[in-house]
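Undergrad: Requesting a structural model of the entry that follows:
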Amino acid sequence: MADGNLANLAQAREEAYATPLADLNPAQPALFQADAMWPIFDRLRAEDPIHYTREHEFGPYWSITKYNDIMAVDTNHQQFSSDFMKGGITIAGGQADMDPLPMFIAMDPPKHDVQRKTVSPAVSPMNLHTMEPLIRERAAAILDSLPIGEEFDWVDLVSKELTGMTLATLFDMPQEDRRQLVYWSDVVTAAPGQGLIDTIEQKMQIFVEYHAYFTKLWNERVNAPPQGDLISMLAHGEATRNMEPREFFGNIVLLTVGGNDTTRNTISGSILALNQNPDQYAKLRANPGLIPSMVSETIRWQTPLAHMRRTAVEDVEIGGKTIRAGEKVVMWYVSGNRDEEVIDNPNAYIIDRERPRTHISFGFGIHRCVGNRLAELQLKVIWEEILKRFPTIEVTGEPKRVYSTFVKGYERMNVVIPTRT
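TA: Take a look at the predicted model:
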């Protein structure tokens, strides 16, 4: 960790504990970009685990910060709704100037269940077994093309490449369009004025192109025999073939971001975590059999989606607080994954933990990440191939993180690979 980052954290800790408890607001993208949000969550877990923030640009909201409380909310879809018409799954959802986009993650049963069931065969164990050799071949080609002894951006040349290729395969779209897919995924979660887009209007114009591309694919697939790709599954699925164009697009957005951002940021996060913890990197090199455990620990440590949001549909008491019907409830996965009461020594990165799969990064209950096994597979394969080739990969400076309280990831991470094996 760079000295500047430690200074950020020290200042953030001072501010977090100097601020009156009632005024604490963890949903600040600038804090996430500086990796300086941790002290607020430390304090909330200890002093006010069910916390109400009265003033925020997106309106008041509740923060759920402890692992077991998050699990209780996440598995209780009867009282805590994901419905896009009630505000959906992000803290920003439900704003007057935003037209909500239907997608199955932002629906409640029964509609959620039948739509999810339509696409889940694409990431079934059998399909993943079929995809693994292709993922390995691509990972090997990506790694073999990297410069040795020269600084480059790992996010751009590795993380985006592998996840973009895999997602293009799931959609059965041309591989030469994969970077367009990665770009659209970034635009979905980008805040105006932070580098990628300047205005909401610009974002909407890009969405028009994004929508048109996938409408063309839908029209091709709906008039062809059913195939195993995600578009064909939606076009021919009994529960989805008559969906409105807007709902189809919403599901494409969900599958794009879900299939791209999370895995990409965990691949980058693994490089950073092992650099910050050289003893763990040495342990991994000495025993590549630890890769599956390291993958799970990285998914916990990184927490690629920092939060999910629900809306209370009735008054609910949790942790001695009453959440009123209609109020916004934010489950901070990033905090739950550092809960000392559930995870031993949670701020440490330990690749051979006793129970490395004890984490909340994929969510719980009916909305648990549908592609979680595919994410783990890509991480496992890329690291098996890395360890065959490179004794070490060195991060050369503090990475540039994403300006977001939703996607917890990296825009850029410069590295050097000193030598090949």
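Undergrad: Every contact and neighbour count from this point should use C-alpha atoms.
TA: OK.
Undergrad: what's in contact with stretch 158-177?
TA: The set of residues external to stretch 158-177 that reach it, using Cα atoms under 8 Å, 6 or more residues apart in numbering, is 122, 135, 138-139, 142-143, 178-179, 181-182, 229-231, 256, 259-260, 263-265, 267-268, 378.
Undergrad: same for the longest helix anywhere in the chain, what does it pack against?
TA: Ranked by residue count, the top helix of the chain under DSSP state H comes out as helix 245-276. For helix 245-276, the elements it packs on are helix 160-171, helix 178-189, helix 200-222, helix 278-286, helix 291-302, helix 372-389, strand 394-395, judged by 3 or more Cα pairs under 8 Å, 6 or more residues apart in numbering; DSSP states H and E.
Undergrad: For stretch 82-89, buried residues please.
TA: Of the residues in stretch 82-89, those buried under the neighbour-count criterion (16 or more other Cα atoms under 10 Å) are 82, 83, 84, 86, 87, 88, 89.
Undergrad: Go through stretch 117-134 and flag the buried ones.
TA: The neighbour-count check on stretch 117-134 (16+ other Cα under 10 Å) flags 118, 119, 121, 122, 123, 128, 131 as buried.
Undergrad: that older thread, mind putting the helices and strands packed on helix 245-276 in CSV, distance to residue 340 and mean neighbour count included?
TA: As requested, the helices and strands packed on helix 245-276 are exported to CSV (distance: least, Cα to Cα, whole Å; neighbours: other Cα atoms under 10 Å):
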stretch, distance to residue 340, mean neighbour count
helix 160-171, 32, 22
helix 178-189, 30, 19
helix 200-222, 40, 15
helix 278-286, 21, 15
helix 291-302, 13, 24
helix 372-389, 24, 19
strand 394-395, 29, 20
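Undergrad: To compare with the earlier structure, here is another sequence to fold:
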Amino acid sequence: MATQPVSTDAPFTYRRSPSAEEAFAGWMKEHGHELPVHNQRWDVSNPLIYREDTWGPIFAEMRAKAPVHRAEGTPYGAMWNVINVEAIQHVESLPEIYSSSWERGGITIGDPPKDITPEQLAERRLPMFIAMDRPEHTGQRRTVSEGFTPSEVAKMEAEIRMRTASVLDSLPWDEQFDWVDKVSIELTTGMLAILFGFPWEDRRLLTYWSDWAGHTELAFARELHDLRWSVFGEMAQYFKTIWMERMGQAPGRDLISMMIHSDAMNHMSPQEFMGNLILLIVGGNDTTRNTMSGIVHALHSFPDQRALFESDPSVITNGVQECIRYVTPLAHMRRTATQDTDLFGHAVKAGDKVALWYISGNRDEAVFANADKLDLTRENARRHVAFGYGIHRCVGARLAELQLRVLMEELHARRMRVNVTGRVERTRNNFVHGHTLMEVTLSKF
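TA: As a prediction, the model looks like this:
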């Protein structure tokens, strides 16, 4: 697959700033007092515990005392917290009882602002196949999954390796730099551009749109919630231009062409088109990007495992799974109960919000011994739930694994040790879990 040019006849330019993080930081200076207060110890919807990296002991206490429990009075309303592997997989295996549908609330614990008008609400609903139930989910997922079959993913390895090598070879050896920007964002944004056939010179727009899509607290900042939808409108306009250009072309292997030539997706509404774009951009960008940064931070934090990686590259394949488990780039997914049901002795009512905390499941001591430790040789690392479970398991999991494996292999081939030597900043987010800044310096091993 190769990227293609896009028409330059668009009636407006596409904004590239401020980033969602910058916009929210600016809003906080004037309106921070307006944010709802998280005042319960077990309120794991609190984005600050992820920013400050203090979530581990809280979830550990919950797993020991109440692995399924109802949280009341959170800024996101009442919800059932499901935090161990057994309960998460149980819920995921019953999609008819625990719905993912956007019509019932979708896949994140956030809800629309309370003062939104019915007309705005209808306009801003974003159907996407991960937020659909069967049978609609089946057809749309099948269309997109054609781009991620084992054979299709295998075809991408040479190009992924070439681009990874090029990025690593461009890094400075004699100065500190931001790994998130120079490596994690550059590699994942380039991969998305290839998958979409997106104009290479504009590839950083994909990161910009992804960050606006994945920032959960924007719903509490009314002005920024509106700005976010303006950003989404620009994204939709850009992709609409690409769509119109490719409608008259022969079927290609990029995801836009697959949608155009699919009976399940070629009649999407504008909202559905936008929703699926956001899904593919966030799923293909934030998750792999944050794991690429998380690998570096984890190896730096566990010198014994870094020494093992450096001395024995045969641990890389399993190590990728362990790093995904340890990092967990998406903290939660939401489901909504469609009927009254029993959940491990708890009476869940129809309409109840159910939060599946993958970030906790991947530290479940009943499944993973010494779960807070990185262990590149962990025998059951593949049991992680970072990609979900059941019919909604991440469609791009194989591609993410390939990108991470190639990155670790190319680091090893260059004997490149990445040392965290400066500032480290994490996302203020209860959905996307990762780093926004990581200053590092390279050395040889």
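Undergrad: what's the TM-score here?
TA: Remark: TM-score between the superposed chains equals 0.92 [TM-score structural alignment, normalised by the length of structure 1]; 399 aligned residues with a Cα RMSD of 1.8 Å.
Undergrad: how about the helices and strands packed on helix 245-276 of structure 1, which one is nearest residue 16 of structure 1?
TA: Proximity to residue 16 of structure 1, assessed across those by Cα to Cα, is greatest for helix 291-302 (21.5 Å).
Undergrad: quick one: that closest one aligns where in structure 2?
TA: Per the alignment by TM-score structural alignment, helix 291-302 of structure 1 matches residues 316-327 in structure 2.
Undergrad: Please apply the same query to stretch 249-267 of structure 1.
TA: Counting by TM-score structural alignment, stretch 249-267 of structure 1 falls onto residues 274-292 of structure 2.
Undergrad: Let's have the helices and strands packed on helix 245-276 of structure 1 in CSV, adding distance to residue 99 of structure 1.
TA: Shown next, in CSV, are these (distance: least, Cα to Cα, whole Å):
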stretch, distance to residue 99 of structure 1
helix 160-171, 25
helix 178-189, 13
helix 200-222, 11
helix 278-286, 46
helix 291-302, 31
helix 372-389, 29
strand 394-395, 41
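Undergrad: Out of these, flag the one nearest residue 63 of structure 1.
TA: Closest to residue 63 of structure 1 of these is helix 291-302 (Cα to Cα; 19.2 Å).
Undergrad: next SSE after that closest one?
TA: Per DSSP states H and E, helix 291-302 of structure 1 leads on to strand 307-312 as the next helix or strand towards the C-terminus.
Undergrad: After that following strand, which helix or strand is next? Please name it.
TA: strand 316-318.
Undergrad: post-alignment, the match of stretch 249-267 of structure 1 versus structure 1, mean distance?
TA: After superposition onto structure 1, the mean distance of stretch 274-292 of structure 2 to its aligned counterpart is 0.4 Å, using mean Cα distance after the TM-score superposition for structure 1.
Undergrad: next one: that stretch to chain centre, how far?
TA: A distance of 5 Å separates the centroid of the chain from that of stretch 274-292 of structure 2, by Cα atoms, centre = their mean, to the nearest Å.
Undergrad: Nearest residue to residue 443 of structure 2 in space, please, no chain neighbours.
TA: With sequence-adjacent residues excluded and distances taken as Cα to Cα, 6 or more residues apart in numbering, residue 443 of structure 2 is closest to residue 417, at 5.2 Å.
Undergrad: so the one you found sits right up against residue 440, yeah?
TA: No - Residue 417 of structure 2 is not in contact with residue 440 according to Cα atoms under 8 Å; the separation is 9.9 Å.
Undergrad: how near is residue 428 of structure 2 to residue 112 of structure 2?
TA: Using Cα to Cα, to the nearest Å, residue 428 of structure 2 is found at 19 Å from residue 112 of structure 2.
Undergrad: cool, residue 30 of structure 2 as well?
TA: Distance of residue 30 of structure 2 to residue 112 of structure 2, computed by Cα to Cα: 22 Å.
Undergrad: Looking at these two, which one has more neighbours?
TA: Set side by side, residue 30 of structure 2 and residue 112 give different neighbour counts by other Cα atoms under 10 Å, the larger being at residue 112 (14 against 9).
Undergrad: follow-up on the earlier one: same list, the buried residues of stretch 117-134 of structure 1, but as a markdown table with distance to residue 278 of structure 1 please.
TA: Listed next are these as a markdown table, based on distance: Cα to Cα, whole Å:
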| residue | distance to residue 278 of structure 1 |
| --- | --- |
| 118 | 43 |
| 119 | 40 |
| 121 | 39 |
| 122 | 37 |
| 123 | 34 |
| 128 | 32 |
| 131 | 32 |
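Undergrad: Report how many residues lie close to the counterpart of residue 26 of structure 1 in structure 2.
TA: For residue 26 of structure 1, the aligned position in structure 2 is residue 44, judged by TM-score structural alignment. The tally of other residues near residue 44 of structure 2 (other Cα under 10 Å) stands at 19.
Undergrad: If we ignore the residues flanking it in sequence, what's nearest residue 84 of structure 1?
TA: Take residue 84 of structure 1 and drop its neighbours on the chain: the residue closest to it by Cα to Cα, 6+ apart is residue 106, 4.9 Å away.
Undergrad: To which residue of structure 2 is the one you found aligned?
TA: Matched to structure 2 by TM-score structural alignment, residue 106 of structure 1 sits across from residue 131.
Undergrad: from the buried residues of stretch 82-89 of structure 1, which two are the most distant?
TA: Spatially, the most separated pair among the buried residues of stretch 82-89 of structure 1 is 86 and 89, at 9.3 Å (Cα to Cα).
Undergrad: What distance do you get for the counterpart of residue 154 of structure 1 in structure 2 to residue 245 of structure 2?
TA: Taking TM-score structural alignment, the alignment pairs residue 154 of structure 1 with residue 179 from structure 2. When distances are taken as Cα to Cα, residue 179 of structure 2 and residue 245 of structure 2 turn out to be 36 Å apart.
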